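**Q** Sequence and predicted model, in that order:
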Amino acid sequence: MAYFNGVAYTGKSVDQLTPLFIDWERSSGTDIGLEAGFLDNRLSIEADYYNKITERAIFEIPVASDLGLAAAKQVGNQADLRNRGFEFTANWRDKTEGGLTYSISGNFGYNQNQVTKVVTGRNPIYSGGEGLANGSLATRTVLGRPIGEFFGYKVDGIFQNAAEVLASAQKDAQAGDFRYVDQNGDGVIDGKDRVSLGSPNPKFNYALNTTFAYKNFDLSLDIQGVAGVSIYNANLGVRYGNENFTEDFFKNRWHGEGSSSTYPSANIGTTKNSAPNSFFVEKGDYIRLRNVQIGYTLPSNLLNKWKMQKVRIFANAQNPVNLFGYKGFSPEIGKPTVGNYTPLSAGIDANVYPLYATYNLGLNVTF
């Protein structure tokens, strides 16, 4: 009920748009595997090829904001997706004459993600605005491409002076701004000049797991990583809360003619500098020591005196070593802290909390 000049008027408004019918997601596919053992099963391998189709995937997509909805999004059956690739695992277990027992297991996988059908037909779905400045949308989902791929302008340097601006297709730019590539050569920088900038879906993943035991000592190591993946570092263009510029950006920023040809000025968070572009997209490859643990089990003859079956002392470290080139806190981007997560906003680092390392000592006692 609404009131006008103290008079009540009945009425209602629609603030959510719900599809008349939502069907179940369905999965179908082909999986071909091979398992084999050699050398008295000291060496075992597994090889697997898969082609999985997810039909009628359910997630949110943006809709026109002028519809008057509380959130300009609609949940429904949006697309069909295909994930195709292979996985390979090899494991070696053995014991030496000196009494060392050990196992080494490694796996490697390759995956290709592709949209095979989408409700918008050949029209792209633009999304990925969670945490970005000026309401920009950094991802595109379109038939034949990976879901939620990054999409924007290709940066071709930094304007150094007003003369370069006047000679370019960006007449409204200023010195220190990004210079974008005029992809179609029409002399104007607009939405038609945007291109694919990378995918948040890793192509490769790998891991190595090892265990060693010698007399009363034991050691285990777990290593994991991904490759062929991109991250959208939205933190660089969002400086309106409690954030600050990173040391890398501050030292390398453009602050006068000739000072930088790769980093823009501190005006990065406003105007067209904050538009999705290749500067914000970085390689997300990493290799990480997930876990390392060393332990010592007290001799049994000593435990018999204490009427104990087993006493083991150990030291453990989780995520102690991380190797990556990404300029953010961590290349392992989970769900964004702003907005609801959908596959269309994966890989966007907008204040994602950094991964932390944990170190602990422990004692296991068995009576």
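**A** Sure, I can see it.
**Q** C-alpha only now, for contacts and for neighbours.
**A** Fine.
**Q** Could you verify that Leu81 is part of a strand?
**A** Yes - checked against DSSP: H, G, I helix; E, B strand; the rest coil, Leu81 lies within a strand.
**Q** you'd agree it is up against Glu55?
**A** Yes - assessed by CA atoms under 8 Å, Leu81 is found in contact with Glu55 at 6.5 Å.
**Q** Tell me which of these two has more neighbours.
**A** Neighbours were counted for Leu81 and for Glu55 using other CA atoms under 10 Å; Leu81 has more, 24 against 21.
**Q** need the contact list for the more buried one.
**A** Listed by CA atoms under 8 Å, 6 or more residues apart in numbering, the contact partners of Leu81 are 53-55, 57, 113-117, 147.
**Q** separation between the spatially closest residue to it that is not a sequence neighbour and Asn205?
**A** Counting by CA to CA, 6 or more residues apart in numbering, Val115 is the residue found nearest to Leu81 once chain neighbours are left out, at 4.6 Å. Using CA to CA, to the nearest Å, Val115 is found at 21 Å from Asn205.
**Q** Comparison target, given below:
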Amino acid sequence: MFIVKKTTDLLIEKNAALATGYEKGWANVGAVRNQGIEITLDATPILTKKWNWTLNANIGFNRSKVLDIGPGDEMGFDPGVIPGSGNFVMIRKNKSLGQWYGYKIDGVYASQHEINEQGLTEVLGQKIASIRPGDYRFRDQNGDGKITSADLVLLGSGEPDFTGGLTNTVSYKNLSLSVAMQFSYGATVFNANLHSLTSGRDGHNQIAEMNTNSWSPTLYDADGNVFFAGNNEAKYRMPGGVALNYCTSKMLEDGSFLRIGDITLAYALGKKVAKKVGMQNIKLFASVKNLCVFTKYTGFDPEVNTRQGQTGDLMPSLDYSAYPRNRSYSVGFNFIF
């Protein structure tokens, strides 16, 4: 099935002219086109008197494209999750929705030699003399020797490359087992929780990995012998330093996943047994929902969007203190009268 949908006169909150006396105002501007294809497969690989196996699968590909955003070719939004960060969700003409723009980080400076070798004079308003080993190494995208807003680049998109599901139901005589799975591939999740949880600053809770994977220097005794090896290959910067109130590649994660969503085991007692109690059939079942998720995402759940409504459509896959999905178990009976 091929799908094409065009939406016009989108209701978006924009900055208002100062002469109005208001900071923001709502306007009907722009147009977005969504197009894609969905493929569905229903099959019965095994069908005998005792055995039955049915398979239901689907996969969908969807691409959004901004056709018009009114005056200008781009519009920025601040999700409100990093104080003072400004707009880092961008809507650009002829591009898809949900694009995250920020600074690319290439690891952590291991030594003063690495700082000098990069040849920067300024990093986000700080003179290079203030940068120390253990600070993040930002990529100079335009090669001007400074890290400024000119080095902002596309870090990822909240839209997946494809999504889908697979349900297998296998039965033997009166016993059946059904397993439903869903998957998504290619979305980039903005894990805003990491801004605070990996900041290395006082007054902020930190993830446990900060204790083992933060940069620390190698220390020597008076005789020149190493008595503390340090961690020069760390994932995170040395605790302390200035607040990094910016969107960086450290906060963007692969949101691909495979979820085992629903498993149900059922047993039908049969019509003979059911007729004895005045029914057509009785089925006993036990099920579990949201059993597990296979993913590289470090948050609770990669299938997340904590901004709902209009803003949620513009910035999908934003995780900011999202409550995890619950896992539920149930047992019961189905009575057919």
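**A** Cool, got the structure. All values derive from a computational prediction rather than experimental measurement.
**Q** that older thread, just to be sure, which of the contacts of Leu81 of the first structure are found in strands?
**A** Within those, residues falling in strands by DSSP state E are 53-55, 57, 113-117.
**Q** List buried residues within these.
**A** Neighbour-count burial (16 or more other CA atoms under 10 Å) applied to those gives 53-55, 57, 113-117.
**Q** In TSV: the residues you listed, plus distance to Thr211 of the first structure.
**A** What follows is these, written out as TSV (distance: CA to CA, whole Å):
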residue	distance to Thr211 of the first structure
Ile53	37
Thr54	37
Glu55	41
Ala57	40
Asn113	34
Gln114	37
Val115	40
Thr116	42
Lys117	45
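**Q** Of those, which is the nearest to Ala350 of the first structure?
**A** Among these, Asn113 lies closest to Ala350 of the first structure (CA to CA), at 23.6 Å.
**Q** so how far is Ser330 of the first structure from the closest one?
**A** 23 Å.
**Q** Mean distance between stretch 24-44 of the second structure and the first structure after superposition?
**A** In this overlay with the first structure, the average offset of stretch 24-44 of the second structure from its partner residues is 1.9 Å by mean CA distance after the TM-score superposition for the first structure.
**Q** Now which residue in the second structure aligns to the residue nearest to Leu81 of the first structure?
**A** Aligning on TM-score structural alignment places Val115 of the first structure opposite Val66 in the second structure.
**Q** just Asn319 of the first structure next, same as before
**A** In the second structure, Asn319 of the first structure lands on Asn290 (TM-score structural alignment).
**Q** Likewise for Gln183 of the first structure?
**A** Counting by TM-score structural alignment, the partner of Gln183 of the first structure is Gln141.
**Q** Could you say which helix or strand holds that match?
**A** Remark: Gln141 of the second structure resides in no helix or strand, with elements defined by DSSP states H and E.
**Q** number of nearby residues for it?
**A** 16.
**Q** One more: Gln293 of the first structure?
**A** Neighbour tally, Gln293 of the first structure, other CA under 10 Å: 18.
**Q** host element of the equivalent of it over in the second structure?
**A** Using TM-score structural alignment as the criterion, Gln293 of the first structure maps onto Thr264 of the second structure. Applying DSSP H and E as the criterion places Thr264 of the second structure in strand 257-268.
**Q** Without its sequence neighbours, what residue ends up closest to Asp106 of the second structure?
**A** Arg137 (5.3 Å).
**Q** and His206 of the first structure, what does it touch?
**A** One thing to correct before we go on: residue 206 of the first structure is Tyr, not His. 106-109, 224-226.
**Q** again, only this time at 6 Å
**A** The neighbourhood of Tyr206 of the first structure, defined by CA atoms under 6 Å, 6 or more residues apart in numbering, consists of 107-108, 224-225.
**Q** Same question for Leu132 of the first structure.
**A** Ala234.
**Q** Also the one 5 residues further on?
**A** Contact partners of Leu137 of the first structure, counting by CA under 6 Å, 6+ apart, are 127-129.
**Q** Tell me how far the residue mapped onto it from the second structure lies from Leu10 of the second structure.
**A** Under the alignment (TM-score structural alignment), Leu137 of the first structure pairs with Asn87 in the second structure. Asn87 of the second structure is 19 Å from Leu10 of the second structure, where distance means CA to CA.
**Q** same deal with Met315 of the second structure?
**A** 15 Å.
**Q** which part of the first structure lines up with stretch 160-171 of the second structure?
**A** Using TM-score structural alignment, stretch 160-171 of the second structure pairs with 202-213 in the first structure.
**Q** before we move on, back to that, ok, so what distance separates the match of Gln293 of the first structure from Thr54 of the second structure?
**A** Distance of Thr264 of the second structure to Thr54 of the second structure, computed by CA to CA: 14 Å.
**Q** Tell me where the stretch 1-150 of the second structure has helices.
**A** All helices of the stretch 1-150 of the second structure, identified by DSSP state H, counting those that start in this stretch, fall at 112-118.
**Q** how about the strands of it, start to end?
**A** Ranges of strands in the stretch 1-150 of the second structure, per DSSP state E, counting those that start in this stretch, are 2-15, 24-47, 51-68, 74-77, 89-92, 99-102, 105-108, 122-123, 126-127, 136-138, 146-147.
**Q** Out of those strands, the one nearest Ser216 of the second structure is which?
**A** Proximity to Ser216 of the second structure (CA to CA) singles out strand 105-108 among the strands of the stretch 1-150 of the second structure, at 10.6 Å.
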